[in-house]
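K.L.:
the following comprises the amino acid sequence and a computationally predicted model.
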Amino acid sequence: MKKQEGFLDSSDGKNKLHVTRWLPDQESLNVWVQLVHGMNEHMGRYEEFAAYLAEHGIAVMGHDCIGHGKTAASLEDRGWFGERQGHKFLVQDIRKVALYGKRIFPEAKHVILGHSMGSFMTRRYLAAYADGWKEKEPEAQSDQCGNPEAAHRKLGVEWQQEPDGVILSGTGNPPHELVRFGWGLANGFCIQKGTRDRSKTLYQMSIGTYNRQFAPVETDYDWLSRDRERVEKFLKDPYCDFIFTAGAYRDMFQTILEDQRAEKRGHFVKNIPYLIISGSDDPVGEGGKGIKRLVKRYEKAGVDDITCHLYPEARHEVLNEINRAEVYEDVLAWLQEKMGERT
């Protein structure tokens, strides 16, 4: 396996996306997986999972989203997407990395795996891309990942197809009214204190409630996993130790609202296989209730190839759970089955 790191220009015209790719030793590839991480984390936390897939002949690539990891230019930029509608840049960056991957792996099938925040951004991407990408094409640019020509220029206008498959990890389907309330509260903080304000009120209202069902707890992040070592590693990670800004919370709530509107109308990519992986004790998925509602919504909308694994007693990060070997095997089996069928 080979690991490579580099940078691509973000769609916001300001940031440099830190991109990591894990390449299997074999030259011929059948599929590559694009990772989109969750809030308060970075691509480095997916090392074990990515290495596992690479060992089985699957290439993996992902970037640190705006406001995260090595993409964030400073401590002040962590947990901040932009002054307004920053979530659109996160969604456009998914496409930029997808185009870049298409340039590197032109013959391989493309699967997007979005976790938590990344799952909601991925769902927004699938809705925005349902009728082809509507945004203005970015200008050609060079990158520092070994390809001086921008991927989309190399591919031209022919790259119009959707990904070949989608994996949603740690996703959810929260009540619409609750999300609207959260958006209004976050927007109020943005107006009163600015988009960079780090509100403990917003934190407590959102992820601050996730630990309640696991009391008594040892840390503020027991809800992530039953694996104590993984939770401690998260707490000690300097790239994970920050509170989201009011602007980022507003943009996250806006993304979820847009997801729900598009999915209820059936306006998203439906003709590809979906895999949903979640823990039965994941508060984001409401202990499985939100996941089941989401599956029903997808089925009603016309998704006819959907697989759902709800792991008993697992929490939010199933890729970091004590039964992660089982999860890895399930993901690999799905990739081998579904991507082997598509031509």
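P.N.:
That came through, no problem.

K.L.:
going forward, measure contacts and count neighbours with C-alpha atoms only.
P.N.:
Noted.

K.L.:
which SSE is the residue nearest to the spatial centre of the chain in?
P.N.:
The centroid of the chain falls nearest to residue 118 when counting by C-alpha atoms, centre = their mean (1.8 Å). Assigned by DSSP states H and E, residue 118 belongs to helix 117-128.

K.L.:
how far away from the center of its chain is whichever helix or strand comes after that helix?
P.N.:
Downstream of helix 117-128, the first helix or strand assigned by DSSP H and E is helix 151-155. Offset of helix 151-155 from its chain centre (C-alpha atoms, centre = their mean, to the nearest Å): 23 Å.

K.L.:
for stretch 73-90, same thing?
P.N.:
15 Å.

K.L.:
would you confirm that the residue nearest to the centre of the chain contacts residue 38?
P.N.:
Yes - contact criterion C-alpha atoms under 8 Å: residue 118 and residue 38 qualify, at 5.0 Å.

K.L.:
please, which helix or strand holds residue 4?
P.N.:
strand 2-9.

K.L.:
from the contact counts, what lies against that strand?
P.N.:
strand 16-23 (3 or more C-alpha pairs under 8 Å, 6 or more residues apart in numbering; DSSP states H and E).

K.L.:
what's the strand it packs on in contact with?
P.N.:
For strand 16-23, contacts defined as C-alpha atoms under 8 Å, 6 or more residues apart in numbering pick out 1-10, 43, 50-51, 54, 58-66, 69-71, 145.

K.L.:
could you pull up the residues touching residue 111?
P.N.:
Residue 111 neighbours (C-alpha under 8 Å, 6+ apart): 31, 32, 33, 34, 163, 164, 165, 166, 167.

K.L.:
among the residues you listed, which are in strands?
P.N.:
If you go by DSSP state E, these have 31, 32, 33, 34, 165, 166, 167 in strands.

K.L.:
what's the neighbour count on the fifth one?
P.N.:
Close neighbours of residue 165, defined as other C-alpha atoms under 10 Å, add up to 23.

K.L.:
isn't it right up against residue 110?
P.N.:
Yes - contact criterion C-alpha under 8 Å: residue 165 and residue 110 qualify, at 6.8 Å.

K.L.:
quick check: the gap between the residue nearest to residue 26 when sequence neighbours are not counted and residue 175.
P.N.:
Among residues not flanking residue 26 along the chain, residue 57 sits closest, at 6.7 Å (C-alpha to C-alpha, 6 or more residues apart in numbering). Distance of residue 57 to residue 175, given as C-alpha to C-alpha, to the nearest Å: 40 Å.

K.L.:
okay, one more to line up with it:
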Amino acid sequence: MFSETQRLASTGASLAYHHAEAVGPARGILLISHGLAEHSKRYRGFAEAMAVRGYHVYAHDHRGHGETTAPDAPIGRFARRGGVDRVIGDVLAMRAYAAMRHPGLPVILFGHSMGGLIALNAAVTAPADFDAVAVWNSNFAVGLAGRAAQAILLAERMLKGSDVPSGLLPKLTFAAWGKSVAGRRTAFDWLSRLPGEVDKYIADPLCGFDASVSLWLDLFELTFRAPQKLHLDRLPRDLPIHLVGGGEDPATERGKAVLWLSNHLKASGFSRISTEIYQDMRHETLNEIGADAATAAFADWCDEAVARFQTAKF
């Protein structure tokens, strides 16, 4: 059952993960990479819906999140050093475990927000490991503002260390996004138009924490690394890639960052890019009005990706 927390060892960490078994004949494996300041258990509804569609679903907590434990990764930090490589390695460990349990099935990697940053970086790190990739609500288009934020974080690290929360980045991101919502009820209304979903996030002790300076620096490393030509060139140009954004999501500039990634990938020669901007949605597509329809559309896309894989293989 997805609600049960299971454990997998990965490079000094004990990864907490959840699993939903495919209902009926299995079509493939779906790995879920969650976002910043949340955890994998929040994806239960999505996982169970995808299991009904024939996918073995695995979702783990990243280091510094949820119930995953590691000596150098308290809540809010990937690792003291090398955090990016550690979290990518965890995705690959989860993939290897799932593939061992279900040999011969295609593997689809799904990531939301920060999880999308990790997912695309995992794909370019191990291109043979994934048969399709989905990146939802992620912002790779931070540009000069992102470089300025990196400079601020480096200054903070020099002044007060890397293990403490950043003083400025939460104001430039979460706080600013919250203030951008007209008539907001809470500081987290930017996540969803559904008050009940926002309230569940606020009440969850494993959500909404302050990220450390080192974690913010790791996020920007992920943001700038994957879109570079030398990394994208490792991926097959016919890799199915599914991009989703919200037209009212301040974290992606109302979907503009998602469109930027779509155009960047197409300009880089990728031929199987599917892009959907849900005009009225905010940041968390899976916890929004219309989530069921978005999930069904994604499952249809997965079925097509799996069919293409099976045709190519057999």
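P.N.:
Yep, that arrived. Model, not experiment: these values are computed from the prediction.

K.L.:
TM-score for these two?
P.N.:
Once superposed, the chains reach a TM-score of 0.92 (TM-score structural alignment, normalised by the length of structure 2), with 310 aligned residues with a C-alpha RMSD of 2.0 Å.

K.L.:
related to what we said a few turns ago, residues of the strand holding residue 4 of structure 1 that come out buried?
P.N.:
7, 8, 9 (16 or more other C-alpha atoms under 10 Å).

K.L.:
which residue in structure 2 aligns with residue 290 of structure 1?
P.N.:
The alignment partner of residue 290 of structure 1 in structure 2, by TM-score structural alignment, is residue 257.

K.L.:
please say which position in structure 2 residue 337 of structure 1 maps to.
P.N.:
Using TM-score structural alignment, the equivalent of residue 337 of structure 1 in structure 2 is residue 304.

K.L.:
any idea which helix or strand carries that match?
P.N.:
Using DSSP H and E, residue 304 of structure 2 falls within helix 291-313.

K.L.:
then residue 245 of structure 2?
P.N.:
strand 241-246.

K.L.:
just give the nearest non-adjacent residue to residue 258 of structure 1, would you?
P.N.:
Spatial nearest neighbour of residue 258 of structure 1, excluding adjacent residues (C-alpha to C-alpha, 6+ apart): residue 124 at 7.0 Å.

K.L.:
so residue 310 of structure 1, which state does it fall into?
P.N.:
strand (DSSP: H, G, I helix; E, B strand; the rest coil).

K.L.:
counterpart of it in structure 2?
P.N.:
Counting by TM-score structural alignment, the partner of residue 310 of structure 1 is residue 277.

K.L.:
cool, residue 77 of structure 1 as well?
P.N.:
Residue 77 of structure 1 maps onto residue 74 in structure 2, by TM-score structural alignment.

K.L.:
any idea how far that match is from residue 162 of structure 2?
P.N.:
For residue 74 of structure 2, the distance to residue 162 of structure 2 equals 13 Å [C-alpha to C-alpha].

K.L.:
more neighbours: which of these two?
P.N.:
A direct count of neighbours by other C-alpha under 10 Å for residue 74 of structure 2 and residue 162 places residue 162 higher, at 21 against 18.

K.L.:
for structure 2, what spans make up the helices?
P.N.:
Ranges of helices in structure 2, per DSSP state H, are 44-52, 83-101, 114-125, 143-160, 169-170, 176-179, 195-203, 213-225, 229-232, 256-267, 291-313.

K.L.:
quick one: which of those helices is nearest residue 188 of structure 2?
P.N.:
Proximity to residue 188 of structure 2 (C-alpha to C-alpha) singles out helix 176-179 among the helices of structure 2, at 5.6 Å.

K.L.:
show me what that closest one is in contact with.
P.N.:
184, 186, 187, 188, 189, 190, 250, 251.

K.L.:
just the buried residues of that helix, please?
P.N.:
176, 177, 178, 179.

K.L.:
make a markdown table from those and add distance to residue 266 of structure 2 to it.
P.N.:
As requested, the buried residues of helix 176-179 of structure 2 are exported to a markdown table (distance: C-alpha to C-alpha, whole Å):
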| residue | distance to residue 266 of structure 2 |
| --- | --- |
| 176 | 31 |
| 177 | 29 |
| 178 | 32 |
| 179 | 34 |
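
K.L.:
number of nearby residues for residue 169 of structure 2?
P.N.:
If we define neighbours as other C-alpha under 10 Å, then residue 169 of structure 2 has 20 of them.

K.L.:
right, and it touches residue 149 too?
P.N.:
Yes - using C-alpha under 8 Å, residue 169 of structure 2 is in contact with residue 149, at 7.4 Å.

K.L.:
what's the match for residue 41 of structure 1 in structure 2?
P.N.:
So residue 41 of structure 1 corresponds to residue 38, using TM-score structural alignment.

K.L.:
let me fix that, I meant to ask about residue 103 of structure 1.
P.N.:
That one, residue 103 of structure 1, aligns with residue 100 by TM-score structural alignment.

K.L.:
for the contacts of helix 176-179 of structure 2, which one is nearest residue 207 of structure 2?
P.N.:
residue 188 (11.1 Å).

K.L.:
right, and the closest one touches residue 200 too?
P.N.:
No - Residue 188 of structure 2 is not in contact with residue 200 according to C-alpha under 8 Å; the separation is 10.7 Å.

K.L.:
these two: which is more packed in?
P.N.:
Neighbour tally, residue 188 of structure 2 and residue 200, criterion other C-alpha under 10 Å: the higher count belongs to residue 188, 20 against 12.

K.L.:
wait, what's in contact with the counterpart of the more buried one in structure 1?
P.N.:
Mapped onto structure 1 by TM-score structural alignment, residue 188 of structure 2 lines up with residue 221. Contacts for residue 221 of structure 1 (C-alpha under 8 Å, 6+ apart) come out as 211, 231.

K.L.:
on that earlier part again, buried subset of the contacts of residue 111 of structure 1, written for PyMOL?
P.N.:
Selection of buried members from these for PyMOL, criterion 16+ other C-alpha under 10 Å:
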select buried, resi 31+32+33+34+163+164+165+166+167
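
K.L.:
can I get the contacts of residue 111 of structure 1 in CSV including distance to residue 317 of structure 1?
P.N.:
Shown next, in CSV, are the contacts of residue 111 of structure 1 (distance: C-alpha to C-alpha, whole Å):
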residue, distance to residue 317 of structure 1
31, 24
32, 21
33, 18
34, 17
163, 24
164, 24
165, 21
166, 17
167, 14
